[in-house]
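>>> sequence first, predicted model second:
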Amino acid sequence: MLAERDRKLTSLPRPASSRALLWGGATASSQYEGAFAAGGKGLDTQDVRPYLPRTSDATTATRLLTRSAVERAKTDTRGAYPFRTASDGYHHLEEDIALLQELGIDIYRFSISWARLFPMGDEPEPNPEGLAYYDRVFSAVRKAGTKVFLTLTHYALPLHLVEAYGGWTNRALIDLYARFARVVFERWGDAIDYYLPFNEINAGYFSPWNGVGLIKPEDGEYNQSDVFQSLHHQFVASARVIQMQREIAPACQSGCMVADFCYYPHTCSPEDNLKTVREEQVNQWLAVDVLARGYYPGYVDRFFAEHGIRIELGEDDLELLARYTCDFASISYYQSSVCSTSETAEHTAGNLVCTVKNPYLQATEWGWQIDPVGLRTALNKLYDRVRKPIFISENGMGARDVLERDGGGKPVVHDPYRVDYLARHFEQIDEAVADGVDVIGYIMWGVIDIVSAGSCEMEKRYGVVYVDADNHGNGSFERIKKDSFAWYRDFIRARHEGTTR
């Protein structure tokens, strides 16, 4: 009788995918392009972020800008503003795409600078020089035989929209954003395979300047109603864009993306476990529930009530969110996090937020705890929640790479720590697929070195291609293949040939 039951169970249909994973790399316009004053581009929110020598609060200071800091940045000619030069990708486009072609990636994730297409953000027509530049980008990527994963906006918001409109607190940005997106889909929609309306949309909660363009009060904290009103406007804008894209470029696949923190309770106490659930709900799952499942979840009511948060909904907002959900969900994953109710627990830095230190894990120089198994956990939890295909749209290791010379004087970068990091995470992706998670692909963050969005510095490097530039925008900007370049190239080649490493 038991054997008969087991036969029936093993024959049940399962929604597992047999797709071959796509292996790729990513950059973002503000962190990669530089050339902040070239081609008619306007200032954006990243152009005014200063480099601050690393201290315990430097990262926060460069991500939470006040009005006085913005005004100072607009006229400052002596300070270092790394995003203005970034990796100078604007002037190295063809060279960089050739490197990605040599690397053999299947898919390239990049973003469009809203301020390069619409310098102020609210012009009736796009900037011709910006259109011409992105014509070159799309053409080069397609000629390289690489699929396109486009991020419509990756933190960088035209500065004028912050100063004149109040950032995403203003519902007018929904229409302005839709105008920007329409230009993108009408001009390049046939070349886009996958896209995100917003990068790490939950960042609006942790990093309001980056995520939703909110100026921090000179004294005090952000108004949380403003933060969640801004997020709501981005949710509605995302649904509006999906509606538009399905009419203009129906072959594109739409996604939502959150920064995934893979929370663990610090102890097995019921209080730590409950805190973990609640932290996950608001910090991570809220955006997923709205954008992938189509509704505001019930736990939001209690959270809003407890924090005195009030937001205004448009008449048709909830219907729009329910009707135009995304086709796939995606995450950035760099580390896991720990939740504790103890006020004395030791903390460490992390992506967007600090976390309790995990004694079982090693960390990078920047305090980010390395947890490959956490990626498998995160993929399982997200897939169980949304039952839609999953993209790992960001993952990688920020490290202080050292440029050296070999015996013949050739520049080299030895980064075995990055190879180890990638190999261990790739193993866990395979395990997640074996678990039944429908994974579309993996995209390595900062595949060519870029300025770190979290700490606003160049020396925190992620790529398999080294860019010879420092935190102050000085250097030759020469491109040098690291040891990890050959490893990732060989890994992808082996996967294409149907073998594993």
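That came through, no problem. Model, not experiment: these values are computed from the prediction.

>>> use CA for all of it now, contacts and neighbours both
Will do.

>>> in stretch 423-430, what counts as buried?
423, 425-426, 428-429 (16 or more other CA atoms under 10 Å).

>>> show me what the longest helix anywhere in the chain is packed up against.
Secondary structure of the chain read by DSSP state H shows that its longest helix is helix 224-248. Counting by 3 or more CA pairs under 8 Å, 6 or more residues apart in numbering; DSSP states H and E, the packing neighbours recorded for helix 224-248 are helix 172-188, strand 194-198, helix 203-206, helix 208-212, helix 317-323.

>>> okay, one more to line up with it:
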Amino acid sequence: MSNVTIEIPHDFMLGAAASAWQTEGWSGKKAGQDSFLDAWYQQDRHVWHNGYGPAIATDFINRYREDVALMKACGLTHYRTSINWSRFLLDYETAQMDEEYASYYDRLIDEMLASGIEPMLCLEHYELPAVLLEKYGGWGSKKVVDLFVRYAEQVFAHYGHKVRRWFVFNEPIVVQTRVYLDALRWPYQQDTSLWMQWNHHKNLATARVVQLFRAGGWPGSIGTILNPEVTWPRSSAPHDVKAAEMYDLFYNRVFLDPAIKGVYPAQLFTLLAQHQVRWSYSDEDLALIAAHRVDEVGLNLYYPHRVKAPSRAWHPETPFHPAYYYEHFELPGRRMNPSRGWEIQPRIVADMAARMRDEYDNFPWFIAENGMGIENEARFKNEQGEIQDDYRIAFIAEHLHEALLARQAGINCRGYMLWAFTDNVSPMNAFKNRYGLIEIDLENQRQRRMKKSAHWFRQLVDSRQLTLTLDDEPK
């Protein structure tokens, strides 16, 4: 075993992330302000672990001052959250603002800035207003793109003078993949054409919000946050390599390429047409996407995705799904997080960094989410009641080390954001797996306690050095 120390550049972000719906709770929410997630929870509460959902979450909306003080105690230089579109407006058609909710964000932003923490605000983190799903079919409708731009205009007008880092979406592919492609979440509808329509309208919405931001002359930058899954083939055989390329095309490049290059991959058009996936787009849409690319991307990186060539013929009566081209592959002996069921492999950061350099012209990016969710963390408490989460410290250190090596090599990686600042609710898993630097005690009025990792993170920020213990023994 040996220790390696690497310097952390002073302009390299060390922050953490969350979202409005996962932290705020429903306190003060008015009738008609349900989001898609609120409606799902109300319709299907039994699928959320132990019935916990967004109703209370961490009660951040009432405890943000306490939590900002904890952010400062942890040493966070940046904090990303979202504005809840469903709560920011009283009328989605006219973009009439909810002054009470808007003033809460004014106070939160001011509190963060006074504490030396830079706010990074995302306009949509799964918070599509439920009424727009019911009335228009959500992002399946171009009307919703128009309404989203009106909402963004109100947000920029209200906060653009003091917030410098903006993001249009967080993980724009997730909701429609879970709902319309895999039919795993409410309202459970398998429709690949609708899946692609949502993809396109979110790409179009990104371009139009970028256009709006720049036309308004707002200072700062406008980006988006994507969750490309670093995809590895089972083997170097051509059929497995093709499976990985297909997975990458349908789930990663469908958003990476429009955001950064301004175009969809040509192969995507070809395959969608070949499989009779019907989606609506225009030359004007494609021109807008080409002309209004983002300034930066945040990339959420958690685990590698391994695939192999399909071993069974596709049933002729089964509608097209990208899984036509691949099957999932589980590498025997892989290192695992048993709580989450995800492989742990920090090399994903190095691979993504090389890709951003080689395929995307060294475009500016940062790790927008990376973290480790563990079940029943109370078993790791010491006599003083502090969770000794050495596993989280090791996980962060290994992934951050890869990001810093990439930065040293001249790759345009601008920071590392941990998921998450506090434990928080997530879809279906609720509070089952804990990700935070800060413990949320559900049994004791959501009391906050710093974990060992919180103190370690503060030292990391103060010293601007990361020391990593390496295993020198051959495997």
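Arrived safely. In this text, all values refer to a predicted model and were calculated from it rather than measured experimentally.

>>> quick one: the next helix or strand after the longest helix of structure 1 to chain centroid distance?
Per DSSP states H and E, helix 224-248 of structure 1 leads on to strand 253-260 as the next helix or strand towards the C-terminus. Distance of strand 253-260 of structure 1 from the chain centroid (CA atoms, centre = their mean, to the nearest Å) equals 9 Å.

>>> which residue range of structure 2 does the helix or strand that strand 253-260 of structure 1 is followed by align onto?
Going down the chain from strand 253-260 of structure 1, the next helix or strand is strand 263-265, by DSSP H and E. On structure 2, the counterpart of strand 263-265 of structure 1 by TM-score structural alignment is residues 231-233.

>>> secondary structure class for Asp351 of structure 2?
Following DSSP: H, G, I helix; E, B strand; the rest coil, we place Asp351 of structure 2 in the helix state.

>>> what about the strands in the stretch 251-400 of structure 1?
Under the criterion DSSP state E, counting those that start in this stretch, strands of the stretch 251-400 of structure 1 are mapped to 253-260, 263-265, 328-333, 337-339, 347-348, 355-356, 390-394.

>>> of the ones you listed, which approaches Tyr383 of structure 1 most closely?
Minimum separation from Tyr383 of structure 1 across those (CA to CA) falls at strand 390-394, 6.9 Å.

>>> mean distance, the closest one to its aligned residues in structure 2?
Average distance, strand 390-394 of structure 1 versus aligned residues of structure 2 after superposition (mean CA distance after the TM-score superposition for structure 1): 0.8 Å.

>>> over in structure 2, find the residue span that strand aligns onto.
The aligned range for strand 390-394 of structure 1 is 365-369, by TM-score structural alignment.

>>> on the three-state scheme, the counterpart of Asn429 of structure 2 in structure 1 is what?
Here Asn429 of structure 2 is matched to Cys456 in structure 1, going by TM-score structural alignment. Following three-state DSSP, the label given to Cys456 of structure 1 is coil.

>>> how near is Cys456 of structure 1 to Leu403 of structure 1?
Remark: distance between Cys456 of structure 1 and Leu403 of structure 1 (CA to CA, to the nearest Å) = 20 Å.

>>> those two: which is more packed in?
Counted by other CA atoms under 10 Å, Cys456 of structure 1 and Leu403 do not tie: Cys456 has more neighbours, with 28 against 14.

>>> could you double-check that that one sits in contact with Thr60?
No. Counting by CA atoms under 8 Å, Cys456 of structure 1 stays clear of Thr60, with 10.2 Å between them.

>>> quick revisit: to Trp366 of structure 1, which of the helices and strands packed on helix 224-248 of structure 1 lies closest?
That would be, of those and by CA to CA, helix 203-206, which comes in at 18.0 Å.

>>> about what we covered before: tabulate the buried residues of stretch 423-430 of structure 1 in TSV, adding columns for secondary structure.
Shown next, in TSV, are these (three-state DSSP):
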residue	secondary structure
Ala423	helix
His425	helix
Phe426	helix
Gln428	helix
Ile429	helix
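
>>> tell me the one of those nearest Pro265 of structure 1?
Distances from Pro265 of structure 1 to the buried residues of stretch 423-430 of structure 1, taken by CA to CA, are shortest for Gln428, at 21.2 Å.

>>> what range in structure 1 does stretch 250-267 of structure 2 sit on?
Alignment of stretch 250-267 of structure 2 against structure 1: residues 282-299, by TM-score structural alignment.

>>> er, stretch 141-152 of structure 2 actually
Alignment note (TM-score structural alignment): stretch 141-152 of structure 2 is matched to residues 170-181 of structure 1.

>>> please, which helix or strand holds Phe149 of structure 1?
Using DSSP H and E, Phe149 of structure 1 sits within strand 147-153.

>>> how deep is the alignment partner in structure 2 of Leu422 of structure 1 tucked in, by neighbour count?
The alignment partner of Leu422 of structure 1 in structure 2, by TM-score structural alignment, is Ile396. Number of residues near Ile396 of structure 2 (other CA under 10 Å) recorded here: 21.

>>> same thing with Gly137 of structure 2?
Neighbours around Gly137 of structure 2, by other CA under 10 Å: 16.

>>> which of the helices and strands packed on helix 224-248 of structure 1 sits closest to Gly42 of structure 1?
With CA to CA as the measure, helix 172-188 is the member of those nearest Gly42 of structure 1 (14.3 Å).

>>> list the buried residues of that closest one.
Going by 16+ other CA under 10 Å, helix 172-188 of structure 1 has these buried residues: 173-174, 176-182, 184-185.

>>> could you do stretch 41-60 of structure 2 as well?
By neighbour count on 16+ other CA under 10 Å, the buried set for stretch 41-60 of structure 2 is 41, 45, 47-49, 52-60.

>>> counterpart of the longest helix of structure 1 in structure 2, which residues?
Under TM-score structural alignment, the counterpart of helix 224-248 of structure 1 in structure 2 spans residues 192-216.

>>> just give me how far the matching stretch sits from the chain centre.
In terms of CA atoms, centre = their mean, the centre of stretch 192-216 of structure 2 is found 17 Å from the chain centre.
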